[in-house]
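Participant: Curious how this folds, go ahead:
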Amino acid sequence: MNAPHPDSILSRWDDQEAATLSEPELLLYRSNLLGEDLRITNFGGGNTSAKIQMEDPLTGARAEVLWVKGSGGDLGSIKLDGFSTLYMDKLNALKNRYRGLEHEDEMVGFLPHCTFNLNPRAASIDTPLHAYIPHAHVDHMHPDALIAIAASKNSKQLTESIFGGELGWLAWQRPGYDLGLKLEQVARNNPKLVGIVLEGHGLFTWGDTAKSCYETTVRIIQKASAWLASNNTAPAFGGQVLPTLPEADRREIVAKLTPALRGKISQGGSYKVGHFNDSKEVLEFVTSKDLRPLAALGTSCPDHFLRTKIRPLILELDPSAPDVDALIATLDDALEAYRQDYAAYYNRCKRANSPAMRDANAVVYLIPGVGMLTFAKDKATARIAGEFYVNAINVMRGAAGVDTYVGLPEQEAFDIEYWLLEEAKLQRMPKPKSLAGRVALVTGGAGGIGRAVASQLLSEGACVVLSDVDQNALTEAKQELVAKFGKDVVSSVQVDVTNETAVIESLKSAMVDFGGLDILVSNAGIASAAPFEETTLALWEKNLSVLATGYFLVSRSAYQIMLQQGIGGNMVFVASKNGLVASGGASAYCTAKAAEVHLARCLALEGAPHQIRVNVVNPDAVIRGSRIWNGKWKEERAEANKISEDNLEEFYRQRSMLKRSVFPEDIAEAVYFFASDKSNKSTGNILNVDAGNAGAFTR
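Facilitator: Predicted coordinates:
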């Protein structure tokens, strides 16, 4: 017997593990297995359900309860509290309240009245699609292979031919109560069916047990995948007609393009974060003969469409002779044409009660020979939008390879995008955090102050690029922050801030990772002490190199990006009390810190007309967590003050006017103040965070 192909979708059901689980836990187990494989359903997409006999907490009698994935959430990571629970007898009673297609949306308002056991998880609009199918276990998935068949011109005939009567078929219809009744009718009238294909949408499958339902779902998807692999033998998308640029060139183009593009679509305070995807699927599509006609058709599956908008914007770059400056020069016209086209689409399709037109900018930007950029309000949304468009690419490849691909009809697309229920969901979303959509670079990001600053900015919704010269410490810091805030919002790059080329390349990394830069926190530092007569030229130059030249190089590159974006920006220099008041035995350090302070003032002067604010935070004696105190500096300071190293923190606390220690988190709060709109009328200023030092009072 031949071994299965490594890409085959196979059952991962473990009978031994399943035997230990309750019925709700079996639903969770099945859901996680399905959701973890993106070939089966995309992130946040798909639904699962089970009809389970449970004890009614009110009467003590047995009741049939529908457990179904609640509104929002992702099958791959869902927990038991992610499922809605509803009385089946009440759901069945709702049939008597249904008044027809023109009253579809009101049925959603009845679902909370069917809630079992006061479950706070809101039921999704897909609930009726599961409730009325006469089987205990139901899966609704969005596998690329099935959608390729569902989005083909001859979808019904292909379904019958491929599955030999195992699957039913229903014409396209927006999800809702009426579709739930149609699914019930087809399933009841055809008891031998194991599932139904929804035209342009996806797949429903069912079973009498959690295991049989899961294995039917996997088997049907694998059958569709195998059929497409055997029958879709023509060159994808009409064949490749444009070259694919080398990876280094692709990244270089993206780094140069994204600040200009992001700035033009982030006007008016609507900050957007970018995501770059140059996977083989994307590159195959953006170099193909049929790129433009297929992209113009838009996506088919409503899950794809809601994430990616009506259609992408193709940026006109010739990969055989790429001219990024020329491309940037065409952006205004290209973006305005897209906005006008989107507005025309809105005006053609709007209804009397449609919500107001939303952001008319594209979400997906295709660059021939380079890849795909997606922009959204946050990094996760931008990344997921890109993943959904990859799903759409896979669907187009499959459908166009065996038949004719059919996109979602324009009016249907609009009715989903501007669905009042969808609008209500958007209105219920929590208010964005204060730094949502902002991108920050923190140098010295692996140290105590750097980590605290990054954590503070991340907690307020920013994306953060950590930069540090110490790769081991940088890796540790990134892991710590990823564990707390997630991998989408944290990236890192090793850089020596005294190396001009390395600094420029590190800023390019930020452009590729997040599409732009709004906040620079210059924090990389060293500390040294020596009597003036013993201060060597090497020590003098090292301090100036890291603390003055390093700040200059990083801020210059960041300033250039902020100018290109044209949406302002914030720079915060983490200097020192010693930038204002001299300390004996540290002339090189004090002089370099004073240079930082004055550089910030100079930059504040030049940046103001461009809404680029530059401010300084001056810490003093931040010992806990600070790497500069781990080496000789701590020994030197203790020796200079004639105390033991163990007593150094207490010495500085007592030396302060307020008799308080200063911690990295205190510096982070000050940096956040200057980086946020809380200080949007402040530039060229200094905030001392030193627990009080009269010598450092600004004059």
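
Participant: C-alpha from now on. contacts and neighbour counts both.
Facilitator: Noted.

Participant: State which helix of this protein is the longest.
Facilitator: The longest helix of the chain (DSSP state H) is helix 324-349.

Participant: Next, the buried residues of it.
Facilitator: 324, 327-328, 331, 334-335, 338-339, 342-343, 346, 349 (16 or more other CA atoms under 10 Å).

Participant: Show me what the helix or strand that it is followed by is packed against.
Facilitator: For helix 324-349, the following helix or strand on the C-terminal side (DSSP states H and E) is strand 364-367. Using 3 or more CA pairs under 8 Å, 6 or more residues apart in numbering; DSSP states H and E, the elements in contact with strand 364-367 are strand 313-314, strand 371-376, helix 379-402.

Participant: Let's see this one next, to set against the first:
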Amino acid sequence: MTLPLAAEELLARSNRLGADKKNTNFAGGNTSAKGPAIDPVTGETIELMWVKGSGGDLGTLTAAGLSALRIDRLRALTSVYPGVDREDEMVAALDYCLHGTGGATPSIDTAMHGLVDAAHVDHLHPDSGIAIATAADGEALTAKIFGTRVVWVPWRRPGFQLGLDIAAIKEAHPEAIGCILGGHGITAWGDSSAETEQNSLWIIDTAAAYIAEHGAAEPFGPVIAGFEALPEAERRTRAAQLAPVIRGIASRDKPMVGHFTDSDAVLDFMAREELARLAALGTSCPDHFLRTKVKPMVLDLPATASAEEQIARLGELHEAYRADYRAYYDAHADEASPAMRGADPLIVLVPGVGMFSFGANKQTARVAGEFYLNAINVMRGAEALSTYAPISDAEKFRIEYWALEEAKLQRLPRPKSHQGRIAFVTGAASGIGKAIATRLASEGACVVVADLDLEKAQAAAAELGNSDVAIGVAANVADAAAVQEAIDTAVLAFGGVDLIVNNAGLSLSKSLLDTTEADWNLQHDVMAKGSFLVSQAAARAMIAQGMGGDVIYISSKNSVFAGPNNIAYSATKADQAHQVRLLAVELGEHGIRVNGINPDGVVRGSGIFASGWGANRAATYGVDEQDLGQFYANRTILKREVVPENVADAVYVLTGPELTRTTGLHIPVDSGVAAAFLR
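Facilitator: As a prediction, the model looks like this:
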């Protein structure tokens, strides 16, 4: 359907504004446009407002993310508005103002746009604007910086009354182009889309320029000795050591995925004298603290402390943080408040190392880190000109535990079976490994595609989605240092690791007399030693997390079936099979389950079969190579070929919610090979 010109201009303006994070944060703010449209029922011309709906992002906004409302009906709500104590009721009333079907749910800021007498309105969360909005003397600064063109609006929770306040201010100040919303952000308006965008950018850029010209050089105070950033290599090593521990801290109430940030702005903030004071004040803009919690957890040890000292102190600080959050909840909750959602931090600051942020998935964790970086920028600007003075904890609680926010959370889709889990799959650029990685990603897991060939690993990961879904890493599983580096990359990318699939393998089809020592060593290095090294490195991270986990070995029916001309391959598969039993016993006390899968020959899509194994096995059995898959199928009880997706299905079941009490098990995925029955 073709959109009216006003709506088309709105989308273009929104995308431009949202593409630059200096203008607004991800999913933050909203924009609107008013214009004529034809009522398809009466044929009459009516005035509509198109506004970004709840949950959308300006940078990627499309027509489906807009709400369309009738202006006459929206403004008529002023006659039935019951007052600020009952203004939540007005959100439901917005549904009666919608025009047509489809579109997004109207956001809480809809009244701000509809009640203001302007053709176009922008509400944004720029760091420079919020810095003025959170300064102790923000009202005076607003007048000093902008004159009469921008008006100060004292803090008010978003809603219908805030819309009335802004509409009244615009009417009383015809010379104004916008306002600073205390503790919150900015709003600008204009008669055209171009004028409104220009006004928004003028407010943002004018605030930034004023801070740069008049602000203190070091608003966060001097650097504290010992809290400076560690050298990059040392910093990344320490971050990899701490990441699983911190993820376990953030996941006591609910499993979380992590994100690591060590940008210069974050490292500088954490090295400064004012870190503790400012971090304790928490964030101010509702979009910020809804994603970061009201305040971060800050490690109060220097970067020069040992990893062991830092880990011990993090545990102590976690208990204090949980007690503090409980006290915050108890101080402000009443009988109508939703239950406490969790007392663990979503932002953990480790001076000299970096910031660890968390969320239900990787995107949410990454965005939480971006929001706290926004908060750092806001604090820097406010402190440079004045004193940072965010809204009170009582007001933060009213937002965080708002019934409307709770309703939004309840509307979220049910999480998939593996959401919040981080999988590391070896040999995952092709064949069985790729099928497993694909299945786990489709079930909500974050996936690390590990393969000897980095380029192929990255290409396979890209097929699964962006870096919030999967990454590709190089992993020579026979090299302990390479394995540790790959696991470290995984924990820095996603916070930790929960699910290991030892799938990397190769095979040389040779008889006993033709098998060389090099043949034997190669296969044992990759599969027996490789599985051991990967399991060992991953187990360290899993134990540090304290969240349990899964280790899966892709073994083979050959671990129990004595086939011809594959002494080295079958022996190493038997080694893997017994590793399953040994590790199940050893790791069980940590809640880590270890299981194995025994496939029959998987010909289709297999790198092993394509590299010569298939030709050798076909020759051994006296069949054409192209018929090898059917040959394997014909000798089974079910007479069905085994394909990579069948193995992936078994991994899904073993690591999903249905078999949580199963460990030390081998599952045959061979269509029934009687000689390989487990006894």
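
Participant: just to revisit the earlier point, deepest in the core, which of the helices and strands packed on strand 364-367 of the first structure is it.
Facilitator: Per-residue neighbour counts averaged over each of these give the maximum for strand 371-376, namely a mean of 26 (mean count of other CA atoms under 10 Å).

Participant: residue range for that one in the second structure?
Facilitator: Aligned using TM-score structural alignment, strand 371-376 of the first structure spans residues 354-359 in the second structure.

Participant: Next: stretch 284-299 of the first structure.
Facilitator: Counting by TM-score structural alignment, stretch 284-299 of the first structure sits on residues 268-283 of the second structure.

Participant: chain center to the matching stretch: distance?
Facilitator: Counting by CA atoms, centre = their mean, to the nearest Å, stretch 268-283 of the second structure is centred 24 Å from the centre of its parent chain.

Participant: which residues touch Glu533 of the first structure?
Facilitator: In this structure, Glu533 of the first structure makes contact with no residue, judged by CA atoms under 8 Å, 6 or more residues apart in numbering.

Participant: mind checking how far the residue mapped onto it from the second structure is from Asp519 of the second structure?
Facilitator: Counting by TM-score structural alignment, Glu533 of the first structure corresponds to Leu513 in the second structure. For Leu513 of the second structure, the distance to Asp519 of the second structure under the criterion CA to CA, to the nearest Å works out to 12 Å.

Participant: Likewise for Gln198 of the second structure?
Facilitator: Going from Gln198 of the second structure to Asp519 of the second structure by CA to CA gives 70 Å.

Participant: Please apply the same query to Thr45 of the second structure.
Facilitator: When CA to CA is the yardstick, Thr45 of the second structure and Asp519 of the second structure sit 81 Å from each other.

Participant: In terms of neighbours, single out the busier of those two.
Facilitator: A direct count of neighbours by other CA atoms under 10 Å for Thr45 of the second structure and Asp519 places Asp519 higher, at 17 against 12.

Participant: and that one, helix, strand or coil?
Facilitator: Per DSSP: H, G, I helix; E, B strand; the rest coil, the secondary structure class of Asp519 of the second structure is helix.

Participant: Spit out the contact partners of it.
Facilitator: Listed by CA under 8 Å, 6+ apart, the contact partners of Asp519 of the second structure are 508, 568.

Participant: and the match of strand 371-376 of the first structure, how far from the first structure on average?
Facilitator: In the superposition against the first structure, stretch 354-359 of the second structure averages 1.3 Å from its aligned positions (mean CA distance after the TM-score superposition for the first structure).

Participant: ok, and what's touching that stretch?
Facilitator: 239, 243, 246-247, 250, 256-263, 266-267, 292, 346-350, 364-366, 368-369, 495.

Participant: For my notes, confirm Asn595 of the second structure occurs in a strand.
Facilitator: Yes. Going by three-state DSSP, the assignment for Asn595 of the second structure places it inside a strand.

Participant: how many other residues sit next to the aligned partner of it in the first structure?
Facilitator: Asn595 of the second structure maps onto Asn615 of the first structure when the alignment is built from TM-score structural alignment. Per other CA under 10 Å, the neighbour tally for Asn615 of the first structure reads 25.

Participant: what does Ala574 of the second structure give?
Facilitator: 19.

Participant: Wait, a helix at it?
Facilitator: Yes. Ala574 of the second structure: assigned to a helix according to three-state DSSP.
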